[in-house]
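**Student:** Let me see the structure of the following:
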Amino acid sequence: MPHHIAWFDRHDPALEPVLGGKNTSLGIMTMAGLPVPPGFAVTATAYVKALHDTGVAGALAAMVGGLDVTDGVALARVATEARDTITGTPLPPWLADEVDEAYATISERRGQADLPVAVRSSATCEDQPDASFAGEHDTYLWVRGADALRDHVRRCWASLYTERAICYRRQMGYGEDGAAMSVGIQQMVLPKASGVAFTLNPLNGDRSQIAIDASWGLGEAVVSGSVTPDNFLVDKVMGDITSRVISDKTVEHVLDEDDRVVEREVDEERRTAASLTDDEVRAVAALARRAEKHYGRPQDVEWAIDGAAPADEAVVLLQSRPETVWSRKARVASPDSANTFQSIVHNLLHPSGSQTVHLH
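**Tutor:** Sure thing, here's the model as predicted:
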């Protein structure tokens, strides 16, 4: 029997081809004991079977097969029709039942009816070695209730058919029959602050440093670029914070009174205040380093500070993916050992850390 639901805490490496990169990473990190919010994936096998059973697959093939992607008007029309076809077709009963059952199970496990979840796209085409699909597919936050969850699973599927996604697959030579979508459903964390961390300095590739971007509220403000985040550099060997740049953080993504994620202005007193304490900066850096150690290569990590959790459990890992910019460049700089030695010497000579604090 094909697998349609895959739990992160029972990750099966044999299912990775039908989980996509994001869900595979969540399963691997959960099994490694990293602090990942619990959840499950609807596999790409379910996507393929559901679209076939409902006749949507044939309709999509007819729409996209002969499309000239250089014709902007036709591309926009076909992309809209394709997405509307997917979102307007209910899940087949066999899949609706499985999704409902899994959602009821995680809600019961967490002791909360209609558990708020994040619903994240995880396309299998993201795993191609030359693929660069970051930001191409949709994520939805604070989804509650079985009906809403089924709806947002279809919306994630439909994000395979944006104009950008269609063009990208065509340009990269990926056939439409090879495009499939797994969807991750993960307990929602309502963070006081969140952001991204790189286990090397993204400005120069220095692997002796961890770079952290942070801002108030949900991390989408950082990822989307709607806010200039605070930036911290942490020495990977000694753990010292060697640089702080505290920005004027004008907006944050938060929940409103109707449980909707909205963008709002940051209170005046928090705009120019550091979004992380020193202890939180070090905790984020330590978590990013654990992810790098597990994967054995530099990582780009999404994290959050769970405002409802105890301080020693507050930092959670939302995603970890291989860093690609510097990892793909020829290693012509000093070896890691030299960088590490220089870092140690610097910290011995400057035990308080060479900290630059300025405001954007």
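
**Student:** contacts and neighbour counts: CA atoms only from here.
**Tutor:** Fine.

**Student:** what element comes up after the strand or helix carrying Phe341 heading to the C-terminus?
**Tutor:** Under the criterion of DSSP states H and E, Phe341 resides in helix 336-349. Per DSSP H and E, helix 336-349 leads on to strand 357-359 as the next helix or strand towards the C-terminus.

**Student:** List of residues touching that next one?
**Tutor:** If you take C-alpha atoms under 8 Å, 6 or more residues apart in numbering as the criterion, strand 357-359 is touched by 243-248, 272.

**Student:** this one next, for a side-by-side:
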Amino acid sequence: MTKQSPPVIWFEDLSRADVARVGGKNASLGEMVRALAPKGIRVPGGFATTADAFRDYLAANGLGAPIADHLAALASGKQTLAETGQAVRSLILHGDWPAATQEAIIAAYRRLCAESGRADIDVAVRSSATAEDLPEASFAGQQETFLNIRGEAALVEACRRCYASLFTDRAISYRQAKGFDHMQVALSVGVQRMVRSDIGGAGVMFSIDTETGFDKVVRIDAAWGLGETVVQGSVGPDEYQVFKPLLADPALSPIIDKTCGDKAHKLIYGGGETPTRLVPASKAERAAFVLDDVEILTLARWAVAIETHYGCPMDIEWARDGETGELFVVQARPETVQARRRADAFRTFRITRKGRKLSSGLAIGDAVVSGWICLIESARDIARFVDGSILVTGTTDPDWVPVMKRAAAIVTDRGGRTSHAAIISRELGLPAIVGTGNATELLHDGQEVTVSCAEGDEGFVYEGTADVEAETLDIGALPQTATQVMLNLANPAAAFRWWRLPADGVGLARMEFVISNAIRVHPMALVRYDELRDETARREIAALTAGYGDRTDYFVDRLSRGLARLAASFHPKPVIIRTSDFKTNEYAGLVGGAGFEPHEENPMIGLRGASRYYSPHYREGFALECRAIRRLRNEMGFRNVIVMIPFCRSPAEADAVLAVMAENGLRRGEDGLEVYVMCEIPSNVILAREFAARFDGFSIGSNDLTQLTLGVDRDSAELAPLFDEEDAAVKWMIARVIGEARAAGAKIGLCGQAPSDNPAFAAFLVEAGIHSLSVSPDSFVAVKQAVAAAERRHGHNEEAR
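**Tutor:** The predicted model follows:
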């Protein structure tokens, strides 16, 4: 070891330019300690052994030639991977430390102890390879980490075990797959003060949405105890999402999603020969969130600062000290999957026919795959995996990587979005469903299934082979149009899938979808819970609202966060949220709803839309909707949200609804609030100017307008041939209201299906002078092209709009 290359370097003396000296992980730690700690991001201190120290260790023990011989035997097929790995690791583990290296490690550890004021402090001992955390390869979990290491002898032995882990079977296999020369890769060991997250919490966060590449959110996973359970996927962690563009305003709380994970176990300190042990989490811990809102926002701001400093999306590990309550960042590396995706290449999958749903969990990726299941419950049975099949197992760790590379898809019982299975699946480009809870119980070996990750955040395993349509879109080739083309969205879980589309915003976000899927409870059953006589409903509501002091807060919280994902998807472009448009029979189907809804013979034209909002049947429920929108706009910061009122029969009814909104803190024009009205009743057309005096815009609901103009039940199979949105009477109504709206200075769009099905209808709307069309995402490209063609034919330009 030369004087110019000491065996140990302190983190504060390193930077990200030092990957060749101390590997990617330790170089990044040094960069953060040096550059980001002064900005308030806490990083535990420590030191790193150098790559030269590793090479000196091999040279001092004469290991270079025998290791090369074993690797050559593997390459020629004379040795198996397992035989090679075992032999090389044994050589390293039986080596002796060069005196200078061992003395330097012990001296640095003593300095750490002195600085902390404690003898034999606990440290984390982490491997950091010189070909690690690169943009083209993550090497996630390929080498070992040892936690709660105390004492000089234990530290030196842990460092030796880190050296040996450069040649685990999984690490050898991964380097082969990535084309790295084994003998050119060296290993540095990072020794870092432990954060007492064993009595606190820990997890992982990404400065990008890991499934869609949406670059405006921070995703945080959290569990009790040491963070290895999250990384390894052995628990279902809490999940939080924070909207980055609104983080700079300290008055806002842009937390757009909070999901409580099961967190069934936690990793805590052990003792003696077992420095850590896995124990069950308490019932109270499982039911509680690991992080409060202040901590979530703090971590999210740190993620943004780290991303800004590095200039790329980041994968970050964090921990909270249970003794001090302080948060720390313990690792950071470039995100390696979404960073490599082409921004203009957009591939979509759509299932047109599918079998019975067998299992579900968190969707990783966005593809659909059909195949035969190979169910393997233990790593001991990996050898029987059948190439090209769908791997189903409890959880994975780095030992499973050689098998995962040969799979068509992966399904696990346990794990979150930052688990090992999720990270490797993304890197390999495989669809995966993690955290199903029961896939190994419900699925069986040799079963033919379809794994779908193309339907939003939730992934599904369907029986049999589904019919799937796949399409690759070149977004960069889409034409510009003066007429806005927006999206119809309902499912918050799928909203981020479409962020790359050059849409002009969201023309219709359906509130009722969020209520029926994310809330499931009738709002009046929350307002008047004490009046409920249905004991089954009472129990279900009590379980759903557990943890909320006021049950109505459950509705407001879940609704505002669900809508926030829709509002975030195209921020700062407008997002038009339609207030609930259930019919009475649909409302009655919500938990606790039957006792609050009248029976109607024809709910389609009954107590729905605007008439509900000032009715004693629902006025208090509508107040909760207003609270959620007020929170969405004022507390979370989504001022791009426009409110739209459905099925408003008369100007007098419009006045009544606007008055109720104002009573609940949503006053048109205040804080930039715009209010639109659906145009779906002939009276909306006939009295368009009067409606325009009360609302900022119209959205034509062509389905209902067709139904009521022609007097045809849109759901009647017998009358289906008569239901025609292109009927001359319907087109007259549409053209008339477009003209009236424009004359009154109001915006007007259409959110029906017709433009998606027929380019000629889109051309008619453009010629009539419509401001915007809002269509389903899978129709966006075709409609955009049809609108562009119509504008060229009719000579429309931006000034004309």
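
**Student:** In the second structure, what residue corresponds to Ala285 of the first structure?
**Tutor:** Structural correspondence for Ala285 of the first structure with respect to the second structure (TM-score structural alignment): Ala300.

**Student:** Hmm, I typed the wrong one, I wanted Thr80 of the first structure.
**Tutor:** Under the alignment defined by TM-score structural alignment, Thr80 of the first structure is paired with Gln86 of the second structure.

**Student:** hang on, its match is in a helix, isn't it?
**Tutor:** Yes - residue state for Gln86 of the second structure (DSSP: H, G, I helix; E, B strand; the rest coil) corresponds to a helix.

**Student:** For it, give its distance to His70 of the second structure.
**Tutor:** Note on Gln86 of the second structure: its distance to His70 of the second structure, by C-alpha to C-alpha, to the nearest Å, is 10 Å.

**Student:** what about the match of Thr80 of the first structure, neighbour count?
**Tutor:** Each residue near Gln86 of the second structure was counted by other C-alpha atoms under 10 Å, and the total is 15.

**Student:** repeat for the one 3 residues further on
**Tutor:** By the other C-alpha under 10 Å criterion, the neighbourhood of Arg89 of the second structure contains 20 residues.

**Student:** what does Gly65 of the first structure give?
**Tutor:** The local packing of Gly65 of the first structure (other C-alpha under 10 Å) involves 12 other residues.

**Student:** swap in Trp7 of the first structure?
**Tutor:** If you count neighbours by other C-alpha under 10 Å, Trp7 of the first structure ends up with 20.

**Student:** ok so, going back, mind listing what's buried in the helix holding Phe341 of the first structure?
**Tutor:** Judged by neighbour count using 16 or more other C-alpha atoms under 10 Å, the buried positions of helix 336-349 of the first structure are 339-340, 343-344, 347.

**Student:** ok so, going back, the match of Ala285 of the first structure against Val218, yeah?
**Tutor:** Yes - with contact taken as C-alpha atoms under 8 Å, Ala300 of the second structure and Val218 are classed as touching, separated by 6.0 Å.

**Student:** and for those two, which residues touch both?
**Tutor:** With contacts defined as C-alpha under 8 Å, 6+ apart, the residues shared by Ala300 of the second structure and Val218 are 207, 242, 244.

**Student:** In the second structure, which residues correspond to stretch 321-329 of the first structure?
**Tutor:** Applying TM-score structural alignment, one finds that stretch 321-329 of the first structure aligns to the residue range 333-341 of the second structure.

**Student:** Which parts of the stretch 201-350 of the second structure are strands?
**Tutor:** Assigned strands in the stretch 201-350 of the second structure, in chain order: 201-206, 217-224, 238-243, 255-259, 265-271, 274-280, 314-320, 327-334, 345-353 (criterion: DSSP state E, counting those that start in this stretch).

**Student:** Can you say which of the ones you listed is packed in most?
**Tutor:** Mean neighbour count, computed with mean count of other C-alpha atoms under 10 Å, is highest for strand 217-224 among those, reaching a mean of 29.

**Student:** which helices and strands sit right next to that one?
**Tutor:** Using 3 or more C-alpha pairs under 8 Å, 6 or more residues apart in numbering; DSSP states H and E as the contact criterion, the secondary-structure elements in contact with strand 217-224 of the second structure are strand 201-206, helix 228-232, strand 238-243, strand 265-271, helix 293-310.

**Student:** ok, the counterpart of Pro17 of the first structure in the second structure - contacts?
**Tutor:** Taking TM-score structural alignment, Pro17 of the first structure has Ala20 as its aligned residue in the second structure. If a contact means C-alpha under 8 Å, 6+ apart, then Ala20 of the second structure has 51, 130 as its contacts.

**Student:** I'd like the distance from the helix or strand where Ala20 of the second structure lies to the chain centre, please.
**Tutor:** Here Ala20 of the second structure, judged by DSSP H and E, is contained in helix 19-31. For helix 19-31 of the second structure, the separation from the chain centroid amounts to 28 Å (computed by C-alpha atoms, centre = their mean, to the nearest Å).

**Student:** mean offset of it relative to the first structure (after superposition)
**Tutor:** After superposition onto the first structure, the mean distance of helix 19-31 of the second structure to its aligned counterpart is 0.7 Å, using mean C-alpha distance after the TM-score superposition for the first structure.

**Student:** Mind listing what's buried along stretch 82-89 of the first structure?
**Tutor:** With burial defined by 16+ other C-alpha under 10 Å, the residues of stretch 82-89 of the first structure counted as buried are 82-83, 85-87.

**Student:** Output those residues in CSV, with secondary structure and distance to Ser159 of the first structure appended to each entry.
**Tutor:** Below are these laid out as CSV (DSSP: H, G, I helix; E, B strand; the rest coil; distance: C-alpha to C-alpha, whole Å):
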residue, secondary structure, distance to Ser159 of the first structure
Ala82, helix, 10
Arg83, helix, 7
Thr85, helix, 12
Ile86, helix, 10
Thr87, helix, 10
